[in-house]
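Q: I would like to see how this sequence folds:
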Amino acid sequence: MNQTAALALESLPGPEPIYQRSPRTLRSLQTWAIVLAGGEGRRLRPLVRRLFGDERPKQYVPLLGPASLLRQTLSRVGRLVPPERTVVVSRDEHAQYIAHEFPDGPAPHVLLQPEDRGTGAAVLFAAHTIRRWDPDATVAVFPSDHFIREEDTFLTHVAEVVAVVERHPERMVLLGARPTTPEPEYGWIKPGTPVSETTDGLVCRVQGFLEKPAVETAQRCLTTGWLWNTFAFVTTLPTLLDAGQEFLPAVDARLKLINAFARSRHEGWAIRQAYSLAPKSDFSRAVLERCPSCLAVSPLPPLTWSDLGTPRRVVAAASSLPVRPLWMTSGRRTVNALTAIFQGPPANLRTIR
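A: Below you'll find the model as predicted:
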């Protein structure tokens, strides 16, 4: 796993992979999953250092059970999409951690970015890679650091949103969480007019999007029907690439050139060149905040969801589990001791109703 991203891609399948389908697997052979695992998790470094004694990014740490957050995400996603159609986007610097995530059994495809160019580059790198094999694919994008307690409910909803996108291939459908607090560290989505529906409610056009607003603005969003952005979304590959070309042209132009060198001895060089020249970009700010006409939102059903971006959220999520992680039950590592790592009282877990 210390090889370049080019070598990591050598095992990509053809356009019609064969796998043993389970009742939960999406029926469409054109559905792919993109799992974003390239973040550094700097806000959680003190917690990780205290609990595990090292500097691993949070997605490679078993914060909420015996498996890492990335492994939990892949297990969840794997109930809908098989590994041969799952792409994990990480970093060269994380290769040592990735190597331990797939000890046996089928593994997803891993793209190793040579530099951090933000979520814009991560999403588009995966999209252009999938285009080589399945240019009309439906893609579901998932962060690797989320806590979702009611997984069956979540996966059923994702499958319904995939069906909506397959009926409306021009749409990019965000999964919106019903907010309980004026959280300034999340993106906020304002639903507009309906375009479709799931069993959990209407799928609506996005009328407004604010990424990490001020507390006062977040309070207004909370009281006027806005939703949290989970940064999980479903769209078609053509719609995603069109959005990249329109709103992230400099990033898209660099990354699309990589495919010309695919499976050649120059592919690693092409990836390094593309990343050295591409500007850093945030997908939420560059694309979602501009509210393109393709953008829609589907509210999640009642379930417990959290973005594990801060120590308080991690402690709150761990406290809600029926079997708490070992680090919460060993000696001085109590809730109070752990929350002392940061200032302020423990956060309440966001239970969406």
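
Q: CA only for contacts and neighbour counts going forward, please
A: Will do.

Q: shouldn't residue 189 be within a helix?
A: No - counting by DSSP: H, G, I helix; E, B strand; the rest coil, residue 189 falls outside a helix, being strand.

Q: with adjacent residues omitted, what lies nearest to residue 141?
A: The shortest distance from residue 141 to any non-neighbouring residue, by Cα to Cα, 6 or more residues apart in numbering, is to residue 34 (4.7 Å).

Q: distance check, that neighbour against residue 289.
A: 21 Å (Cα to Cα, to the nearest Å).

Q: and residue 47, by the same measure?
A: Note on residue 47: its distance to residue 289, by Cα to Cα, is 31 Å.

Q: can you check residue 204 too?
A: Using Cα to Cα, residue 204 is found at 16 Å from residue 289.

Q: which one of the two has more residues nearby?
A: Higher neighbour count among residue 204 and residue 289: residue 204, with 21 against 17, using other Cα atoms under 10 Å.

Q: confirm the residue nearest to residue 141 sits in a helix?
A: No - using three-state DSSP, the assignment for residue 34 is strand, not a helix.

Q: is it in contact with residue 88, as I believe?
A: Yes - taking Cα atoms under 8 Å as the definition, residue 34 is a contact partner of residue 88 at 6.0 Å.

Q: please provide the structure for the following sequence as well, for comparison with the first:
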Amino acid sequence: MLCALIMAGGKGTRFWPLSTEEKPKQFLNLIGEKTMIQMTIDRIKPIIPIERIFICTVSKYVNLVKKQLPDLPEKNIIIEPEGRNTAPCIALSAFIMKKYYKDANMVVLPSDHLIRDEEEFRNIIKTADKFIEHNSSAILTLGMKPNRAETGYGYIKYTKKGMSISNYNILKVDSFVEKPNKKTAKRYLDEGNYLWNGGMFIWSIDNILEQIKLYSNDTYKALKMINILGEQEIQYFVNTNYKYTESTSIDYAVLEKAQDIYVIPSNFGWDDVGSWEALDRYREKDDAGNVLVGNSKIKDAENNLVISSSQDIIVEGLNDIYVIENDGKILVGRKSNVSNVKNLKEII
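A: All right, here's what the predicted structure looks like:
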């Protein structure tokens, strides 16, 4: 049996001022008509029913989750008192999910990524689940085939040894690599045995808890009492003890230390939509190459990114600029500098 954990506690600071701590990017409709978290749920629902989909988020976003996902059972919202990175989030969620689905496998997904070929994505998830069913001590991740020397992603280095299931290769992971500089990223692309790390994992719940116990024992000890608590007692216990977990990523806490790790090279049109440039890549453009979102209009202008959340914005006779409006703030600059938007927060 396969369950899904969707991590939705991030602050989305790279998309400021559109994304704020009050309403970060997973709750915004950056790419289409639905929000990123709604798109994530819709993508996985054809193979995992809603009662086996869990959302882990911090307390301040619970109402947003309930509003945007009204069909999600309330017990499936796992509440962190504070964000402490992905390792405590996954540990907490695994302990709680195990109470409802004792012997389940678990796919871990970010809440704010774009996947264009959803059918291929689901086929790979089903293949991964089949692999874990027969290799319960393994950890499996999805690695995206790179098409450019990207410096904004971590990488997975794999060996040529592996196996094939349902026409998909499953290869042994050699190492996880931090975000490289441009020269190193080009080398990874040339060498051909590196994949982008998209932060998606499949494992048995029992195995990931065992790995956390082994490699991140403080986190395990801080949360293990969940095993024997009643449903009504869990949140108070978590609120009291979560601060004793190790605030670190699952990559650092477990993946860089575990032995039995595999990767499926995947090609389903993935992007973490982590920058304004990504938004410009995937939003529909008009005939002049402009991206227009919200109450935005353009006249005699080309190759602009114009985003409004509430105010009317009209751009005339300008090319290659960005205009971003949210909550009374309007930012204007050269489009080539749009990645620097987050740095302007200090000025405001």
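
Q: residue contacts, residue 144 of structure 1?
A: Taking Cα atoms under 8 Å, 6 or more residues apart in numbering, we find residue 144 of structure 1 in contact with 35-37, 59, 69-70, 73.

Q: aligned partner of it in structure 2?
A: In structure 2, the residue paired with residue 144 of structure 1 according to TM-score structural alignment is residue 111.

Q: same question for residue 282 of structure 1.
A: Using TM-score structural alignment, residue 282 of structure 1 pairs with residue 249 in structure 2.

Q: on that earlier part again, distance of the residue nearest to residue 141 of structure 1 from residue 52 of structure 1?
A: Separation of residue 34 of structure 1 from residue 52 of structure 1 (Cα to Cα) stands at 28 Å.

Q: please apply the same query to residue 71 of structure 1.
A: Distance of residue 71 of structure 1 to residue 52 of structure 1, computed by Cα to Cα: 17 Å.

Q: and if you look at residue 257 of structure 1?
A: For residue 257 of structure 1, the distance to residue 52 of structure 1 - Cα to Cα - is 40 Å.

Q: same question for residue 92 of structure 1.
A: Going from residue 92 of structure 1 to residue 52 of structure 1 by Cα to Cα gives 22 Å.

Q: which one's more surrounded, these two?
A: Neighbours per residue, other Cα under 10 Å: of residue 92 of structure 1 and residue 52, the larger number sits with residue 92, 19 against 14.

Q: in structure 2, which residue range corresponds to stretch 87-100 of structure 1?
A: Against structure 2, stretch 87-100 of structure 1 falls on residues 54-67 (TM-score structural alignment).

Q: ends of the matching stretch, how far apart?
A: By Cα to Cα, one end of stretch 54-67 of structure 2 lies 15 Å from the other end.

Q: my guess is residue 187 of structure 2 is in a helix, correct?
A: Yes - when three-state DSSP is applied, residue 187 of structure 2 is found to be in a helix.

Q: that one matches what in structure 1?
A: By TM-score structural alignment, residue 187 of structure 2 lines up with residue 220.

Q: repeat that for residue 39 of structure 2.
A: In structure 1, residue 39 of structure 2 lands on residue 72 (TM-score structural alignment).

Q: where do the strands sit along structure 1?
A: Ranges of strands in structure 1, per DSSP state E, are 31-36, 86-91, 109-113, 138-143, 146-148, 172-177, 187-198, 201-211, 227-236, 295-299, 303-307, 351-352.

Q: mean distance between the fifth one and structure 2 after superposition?
A: Mean deviation of strand 146-148 of structure 1 from its aligned counterpart in structure 2 after superposition (mean Cα distance after the TM-score superposition for structure 1): 0.7 Å.

Q: that strand - contacts with which helices or strands?
A: Where contact means 3 or more Cα pairs under 8 Å, 6 or more residues apart in numbering; DSSP states H and E, strand 146-148 of structure 1 is packed against strand 303-307.
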